[in-house]
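# with the input below, show me the fold.
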Amino acid sequence: MPRTKQTPEWGSRIFVWIVVALNSASWVVGTAAADDRAERPNIVLLYIDDLGWTDAGFQGSQFYETPQIDQLASQGMVFTSAYSNGPNCAPSRASLMTGLYTPRHKIFTVGDPARGNHRHRKLEPVPNETVLAEDFITIAERLREGGYATAAMGKWQLGKAPTTQGFDVNVAGREWGSPSGGGYHSPYKYPNLEQQDPGEYLTDRLTTEACTFVEAHRSEPFFLYLAHYAVHTPLQAKDDKVERYRNKAPSKRHRNAVYAAMIESVDESVGRVLQTLDRFALADNTIVIYYSDNGGYGGATSNAPLRGAKGMLYEGGIRVPLTVRWPGHVAAGSRCDEPVIGIDLYPTLLEVAGLSVEGQGPDGVSLVPLLEQTEDSLEREAIYWHFPCYLQGRGDPSGGPFRTTPAGAIRMGNWKLIEWFETGRLELYDLENDLGERTNLADREPERREQLHAKMKQWRAEVQAPIPTTPNPRYRPE
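Below is the predicted model of the structure:
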C-alpha cells in the first residue's frame, strides 16, 4: 500500500506529537517505576555465624573492634532480647528461611543428632533432617515472586544449593557448615567462587561478590542474603590483624586475638556493603539487618554475663545480637526490649516488601510495629525452642560430657523454663533479675513453673514436636 505523502509541516507535527507521546509515556512509566521502587525497599540481611551476644562494641565488648557495626546500630534499632531459633547453625537457618519453628521442618541440629559418647546418652534422639525440603516456601521464593532479585552469598547448609529455594544467585553456598578445603584462606573452591592464588581471605571475597551484586541490581529491588562463614571455626584471620590484637590488652571477658581479628574482618565487610549502598544512593531505600545464627562458641569467646554458649538452650546459646536500620521507618538510636526470634523475620520482610502472607503461614510475627514504634509489644504469649538431640563438648561451668542433652524451652514475658527430657528436670529463671540464669526458681514458684510448662506442652502438641523416649541400650552410667 502506497504511503500518503505528507507536507513537511504536517510531518513535523506528527513527529512532535510522537516525541511528546513517547516522553509522556516514559514519564508515566518512569514515575510508576519510581513509585514502585519506593514502595519496595531493598533488603540486606547480614547473617554472621556463631557471633555471640556481646561480640561487638555496641553490645559492650571492650576488646573486639567493630566501628562499622556500631555505626549501623546507632543508625537503627537494637533489639536487646533477640534470639535464634536454635542453639546451633542448621535449625536457625531453616527457621529463618521458612518462618517456621523447628518441629515443622524437622531440622533440629547439625548432622547426627546422637553426637557424643553413646555410653553417656540415656535416650535415643529423634531423627534429624539435614536438607530443607523443597516444598517449604522460603522467604527468598516469596520475594522473588514479588519482583525481587535474590542472592545468597556464603554459608547455606540446608542442601546442595540455595538456587533450589528461591535464590537467583548462589556464591559459595553448599551443604557445608564451615569453610571447606583450606578454610578462610585461598586456595579454595566454592560454587561460583574459586581462587587458586594463595592469600585471599574468604570474608573479603564474599563481600566483593555482595557489593558486585548490589551494583548490578541497583535499578531493581533486591534481596541480598550475605551469610558469612565467619566467625565459625576454624579460627583463621589475617596475620596483621592478629598481631595487633596480640599486642592489645585483653578485657575481662574477651581476649582471643584470632577471633577478634575475624570479627574485625566482618566489621570491614559490613562497612563495605554500607558504603556500596551509599555510593549508588540506595541507603535511604534499603532495610539492613545485622543478626547472628546462635550464641558465641565457648572455645572462642565469652558470652558473659549470659550463661552457656553455642549448643545450649541457656541464654548464651540462643540470645544473639540484632540491629535493624531502615531510614524513614526506624528511629536512629532506638532500642527494643521485646523478645523476638528468627522466625519473625519472615513475616517482617514480607510486610516490608508489600507482600501478603498466604499459603504456608509462618509461625513468626512481623516486627514492623516495633520497628516503626507504633506498638511496644507484639502481644505474643511466648516463644519456644525444641532440641531433642545431643551435642558433645562442654560449654558451661557445670561440666558434664555434653553441651546439651535433649531439652525444650519457653520464654513467657521475663520468665524462662527449660525442660530436660532425659530426667524431666525443670529449671525456671527470672531473666529480668537473673540474666545469668544462676538461680533455679522452679521449687519456689510452683504456680508459674506449671503455667509455663503447660503452655510449652500445649505448643509441642500444636506443632507435633517429637520427644525422645526410647532408652539407649548402650547407655552405661558411670
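
# going forward, measure contacts and count neighbours with C-alpha atoms only.
OK.

# tally of neighbours for Lys457?
13 (other Cα atoms under 10 Å).

# just Ser251 next, same as before
Ser251: 12 neighbours (other Cα under 10 Å).

# which ones are touching it?
Shown in contact with Ser251 (Cα atoms under 8 Å, 6 or more residues apart in numbering): Gln62, Phe63.

# for it, helix, strand, or coil?
Using DSSP: H, G, I helix; E, B strand; the rest coil, the structure places Ser251 in coil.

# and the gap between it and Tyr64?
Going from Ser251 to Tyr64 by Cα to Cα, to the nearest Å gives 9 Å.

# again with Ile43
Counting by Cα to Cα, the gap from Ile43 to Tyr64 is 27 Å.

# with Lys455 instead?
40 Å.

# of those two, who's got more company?
Taking neighbours as other Cα under 10 Å, Lys455 and Tyr64 compare with Tyr64 leading, 25 against 16.

# chain neighbours aside, what residue packs nearest to that one?
Nearest residue to Tyr64, sequence neighbours excluded (Cα to Cα, 6 or more residues apart in numbering): Ala260, at 5.2 Å.

# which strands or helices does the host helix or strand of the one you found pack on?
Per DSSP states H and E: Ala260 is located in helix 257-279. Using 3 or more Cα pairs under 8 Å, 6 or more residues apart in numbering; DSSP states H and E as the contact test, the elements touching helix 257-279 are helix 67-74, helix 202-216, helix 239-246.

# now the other sequence, so there's something to compare against:
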Amino acid sequence: MIIQFRFFIVSSIFYLMSQSTFAAPNFILVLTDDHGWSSFSAPMDKTRPEAKSDYYQTPNMDALLNMGMRFSNGYAAAPVCSPTRYSIQFGKTPARLQRTRVIGKNRADHNQIAIPQVLKAIDPSYRAAHIGKWHIDADPERYGYDLHDGNTKNKEAGFDNGDRSRQWDGYAEDDPKRVHSITARAIEFMRDSVDKDQPFFLQLSHYAVHSNIVYSESSYANVGKREKGKLHNNQAYAAMIEDLDNSIGTLLAAYEALGLADNTYIIFTADNGGMPVLPMQLNRGRPYKAGLNSPLLRGKWDLTEGGIRVPFAMVGPGIAANSQTNTPVVSYDLLPTIADLAGSKKNLPK
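Model prediction:
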C-alpha cells in the first residue's frame, strides 16, 4: 500500500539544486478539487500515452507539467476532500489527525502546526495566504495565514446537493467556480509580496472541478466545436475543465511577469481522484469498466487507484523541465518538503 512509502518529495530533486543557494524561496501550492489523473490532454505518466483525456484540452496545465517534474505515482492522502486537506496542511496522515471522512462528527485534533507556522519559524518575514476552498474546521488565521477566505467549503462556489439536475446538468456563470476571482486575488497577493520584498507561501485551492458543473459560455461554445471522446464526452464538464485551465494560464503568466521563476516553487496537485462516472452516464452499462479515470479503477470515494492517484507536479529552481519521477509521494509529504526547501526541518510536526 502507498502508506508504506514515506518520502520527502525533495529526495527526487534535491541533488539537482545542492550546488546552489537561494534567498528564502516562495511557494505556490495549487490544489484542485475532484480532479482525475487522466483529465489532462497530456499524460501524467509519459510512459502511458493512453492515460490522458480523449476530449479535454488543457494546454496551460500541460505547460505546467512540462515546466518541471511530474510525479507519475502521486497520491492524495484520502479519496475524499477534507481529510486530504487536513493532511496537506499539517503533514500527517488522516488517521493520525482523526479526520478520515467528509461527513459525520469531526473528531479531528486541531491542535496542530501548519505550513505557514513552519515557514515563519524558519523566517519570520514570510507572508502566507489561503485563497479558495479550505474545508478544515478551524480558522485559517489560527495557523498563520495573513490573508484567507475563512472556513470555506463547497457551497461558496454554488454546490447544491439537493438539486440533482442543477448539480450535474451544468449551467453558465461569468465567474464559474470562482476561478477568475480567486486567481485574481492570488495574483494580487503575489504582487504585493514582491512589492514588499517578502517571501511568501500561497495556497490557491480551487473549487473546480467539484460539482455543481458550472462553466463560462465562451468555454462551453469552444468545447462544443470539438469531437467528443469515447471516454470523456460531457460538454459541460469539459467546459468547466477548460475554465480551470485558463485560470492556470493566467496564474503562470503572472508568475513570469513578476519575475518569480528563479526563486519560487509551484506545486500542483488535487485533493482526491475525479468522479468515477457522471450520473448521466450510469445508463451506459457497466460504469466502472471504463470510468472517467480510466485506465485507473473507479474514483472519488473509493480507496482505489482512481480515488487516490492524482495529478502531482512541481516546478522550481533546480528541477529539470519536462522530467518525471516514479517515486511514490503523498499529500502529507508536502509540509516537510516545503520546510526542507526553505532551509530547516527543525520545526516539523511530531
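
# residue in the second structure paired with His254 of the first structure?
Mapped onto the second structure by TM-score structural alignment, His254 of the first structure lines up with His232.

# same thing with Ile263 of the first structure?
Counting by TM-score structural alignment, Ile263 of the first structure lines up with Ile241 in the second structure.

# and the residue nearest to that match when sequence neighbours are not counted, how many neighbours?
In space, and not counting its chain neighbours, Ile241 of the second structure is closest to Val209: 6.6 Å by Cα to Cα, 6+ apart. A count of nearby residues for Val209 of the second structure, using other Cα under 10 Å, gives 24.

# what separation do you get for Val209 of the second structure and Tyr143 of the second structure?
Relative to Tyr143 of the second structure, Val209 of the second structure is positioned 26 Å away (criterion: Cα to Cα).

# and the residue nearest the centre of the second structure, what element?
Nearest to the geometric centre of the second structure sits Leu31, at 2.2 Å (Cα atoms, centre = their mean). Applying DSSP H and E as the criterion places Leu31 of the second structure in strand 26-32.

# what about that strand, how far off from the first structure?
In the superposition with the first structure, the average deviation recorded for strand 26-32 of the second structure is 0.4 Å (mean Cα distance after the TM-score superposition for the first structure).

# elements contacting that strand?
Against strand 26-32 of the second structure (3+ Cα pairs under 8 Å, 6+ apart) you get strand 200-205, strand 264-270.

# the helices in the stretch 1-150 of the first structure, which residues?
Taking DSSP state H, counting those that start in this stretch as the test, the helices found in the stretch 1-150 of the first structure are 8-39, 67-74, 89-98, 102-105, 139-145.

# make a markdown table out of those and add mean neighbour count and distance to Ser178 of the first structure.
Formatted as a markdown table, the helices of the stretch 1-150 of the first structure follow (neighbours: other Cα atoms under 10 Å; distance: least, Cα to Cα, whole Å):
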| stretch | mean neighbour count | distance to Ser178 of the first structure |
| --- | --- | --- |
| helix 8-39 | 12 | 36 |
| helix 67-74 | 20 | 23 |
| helix 89-98 | 28 | 10 |
| helix 102-105 | 20 | 21 |
| helix 139-145 | 20 | 22 |
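
# nearest to Phe387 of the first structure, out of these?
helix 102-105 (8.4 Å; Cα to Cα).

# now for that closest one, which elements pack on it?
Where contact means 3+ Cα pairs under 8 Å, 6+ apart, helix 102-105 of the first structure is packed against helix 89-98, strand 383-387.

# so what corresponds to Ser218 of the second structure in the first structure?
Under the alignment (TM-score structural alignment), Ser218 of the second structure maps onto Asp240 of the first structure.

# for that match, give me its contacts.
Contacts of Asp240 of the first structure (Cα under 8 Å, 6+ apart): none.

# quick one: it from Glu264 of the first structure, how far?
From Asp240 of the first structure to Glu264 of the first structure the distance is 11 Å (Cα to Cα).

# anything in contact with each of these two?
Counting by Cα under 8 Å, 6+ apart, Asp240 of the first structure and Glu264 have no common neighbour.

# nearest to Gly74 of the second structure, of the helices and strands packed on strand 26-32 of the second structure?
Of those, nearest to Gly74 of the second structure by Cα to Cα is strand 264-270, at 8.3 Å.

# what range does that closest one cover in the first structure?
Strand 264-270 of the second structure maps onto residues 286-292 of the first structure, going by TM-score structural alignment.

# how big's the offset between the matching stretch and the second structure?
The superposed stretch 286-292 of the first structure is, by mean Cα distance after the TM-score superposition for the first structure, a mean 0.6 Å from where its aligned residues fall in the second structure.
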